[in-house]
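*Asks:* dropping the sequence and predicted coords here.
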Amino acid sequence: MRVNLKNPVTNQFKQAKVGFSWTTFFFGLFPALFRGDWKWFFVMLVVNIILGVPTMGIGAGLVGIVFAFFYNKLYINDLLSKGWVPSDESSKSMLLSKGFTTR
């Protein structure tokens, strides 16, 4: 499921997926990099290095699996905290039903 978000200051629109992040599951930290989500990119990079180096990469794979369960929620929460708002009523109701706080 996708929600439409709008930045009222710049009039930019973004679509964000709600729920499990298949892209993070398969590609690890690269979805955060391509979305420009620098905070979570560096968090995942540091955790991948800390857990991946001593386990010869196995720990980094596990990090990708764990982050896949909640990365989309972290991304949407960051957008909402930066002032993005749902652009339509269906997006707003979906966010509210999934436990997000909207204005």
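*Replies:* Received, thanks.
*Asks:* please count neighbours and contacts with C-alpha atoms only from this point.
*Replies:* Noted.
*Asks:* neighbours around residue 94, how many?
*Replies:* Neighbour count of residue 94, defined by other Cα atoms under 10 Å: 16.
*Asks:* could you identify the longest helix within this structure?
*Replies:* Scanning the chain for the helix with the most residues, using DSSP state H, yields helix 58-81.
*Asks:* okay, now the one to match up with it:
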Amino acid sequence: MAIEVNLEKYGHRKKGFLGFSWTSFFFGFFVPLIRGDFKWFLIFISPYLVIVILTLFSLTTRTYNEDIVTVFAIFSLILRLLTSLVFPFIYNSFYTKDLLKRGYLPPEDDDYSNAILKGNRYLEYTNKDLLDKEKMERYRLIIEQYEKERKNNNITLIIFFGSLIFIIVFFIFMASY
């Protein structure tokens, strides 16, 4: 589960996320589309568009070759696996960093969002923060809790992907008989 942080700009609120994106793992390019993040939508969908264009091109040429279509099918499968395994690990971080670059900041009174973003070096601590010992102690406790949640999330990821690999290997083994 990704960690949510609150961000706002001129009263307009958005959620930022940190950690593995289960939604982009399961729903792929629909996540940036729904979030209105068109740059990442194009990045997510571009491998599919390239595959479709190449496949359509190979089908419409007069020198139709089944081997070329097979290569494109294998290439598209590999590309789909790579995108579904790589993008969920990086998307939330890039999305949140992009919101911060566009001027979205956590509300001043939201210690949780401030602590998470500053503790993970998305934002810098201000001199006011550093001088306020009570606030720094609250931030430290929040960051410790965040680290515990992140460890639990990592264990969940390891179990999920380990089980998935086991199932795939099991079916490959059974299919070989």
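*Replies:* Right, received. Where do you want to start? Quick caveat: nothing in here was measured; it's all calculated off a predicted structure.
*Asks:* list the buried residues of the longest helix of structure 1.
*Replies:* For helix 58-81 of structure 1, the neighbour count (16 or more other Cα atoms under 10 Å) marks 59-65, 67-68, 71-73, 75-76, 79-80 as buried.
*Asks:* repeat that for stretch 35-54 of structure 1.
*Replies:* Neighbour-count burial for stretch 35-54 of structure 1 flags 37, 40-41, 44-45, 48, 51-52 (criterion: 16+ other Cα under 10 Å).
*Asks:* ok, stretch 79-92 of structure 1 next?
*Replies:* So stretch 79-92 of structure 1, judged by 16+ other Cα under 10 Å, has buried residues 79-80, 84-87, 91-92.
*Asks:* likewise for stretch 7-26 of structure 1?
*Replies:* Here stretch 7-26 of structure 1 shows 7, 16-18, 20-25 as buried, counting by 16+ other Cα under 10 Å.
*Asks:* make JSON lines from those and add secondary structure and distance to residue 32 of structure 1 to it.
*Replies:* As requested, the buried residues of stretch 7-26 of structure 1 are exported to JSON lines (DSSP: H, G, I helix; E, B strand; the rest coil; distance: Cα to Cα, whole Å):
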{"residue": "7", "secondary structure": "strand", "distance to residue 32 of structure 1": "19"}
{"residue": "16", "secondary structure": "strand", "distance to residue 32 of structure 1": "12"}
{"residue": "17", "secondary structure": "strand", "distance to residue 32 of structure 1": "13"}
{"residue": "18", "secondary structure": "coil", "distance to residue 32 of structure 1": "15"}
{"residue": "20", "secondary structure": "coil", "distance to residue 32 of structure 1": "14"}
{"residue": "21", "secondary structure": "coil", "distance to residue 32 of structure 1": "11"}
{"residue": "22", "secondary structure": "helix", "distance to residue 32 of structure 1": "12"}
{"residue": "23", "secondary structure": "helix", "distance to residue 32 of structure 1": "10"}
{"residue": "24", "secondary structure": "helix", "distance to residue 32 of structure 1": "8"}
{"residue": "25", "secondary structure": "helix", "distance to residue 32 of structure 1": "12"}
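*Asks:* just the closest of these to residue 99 of structure 1, please.
*Replies:* Using Cα to Cα, residue 18 comes nearest to residue 99 of structure 1 of the buried residues of stretch 7-26 of structure 1, at 10.9 Å.
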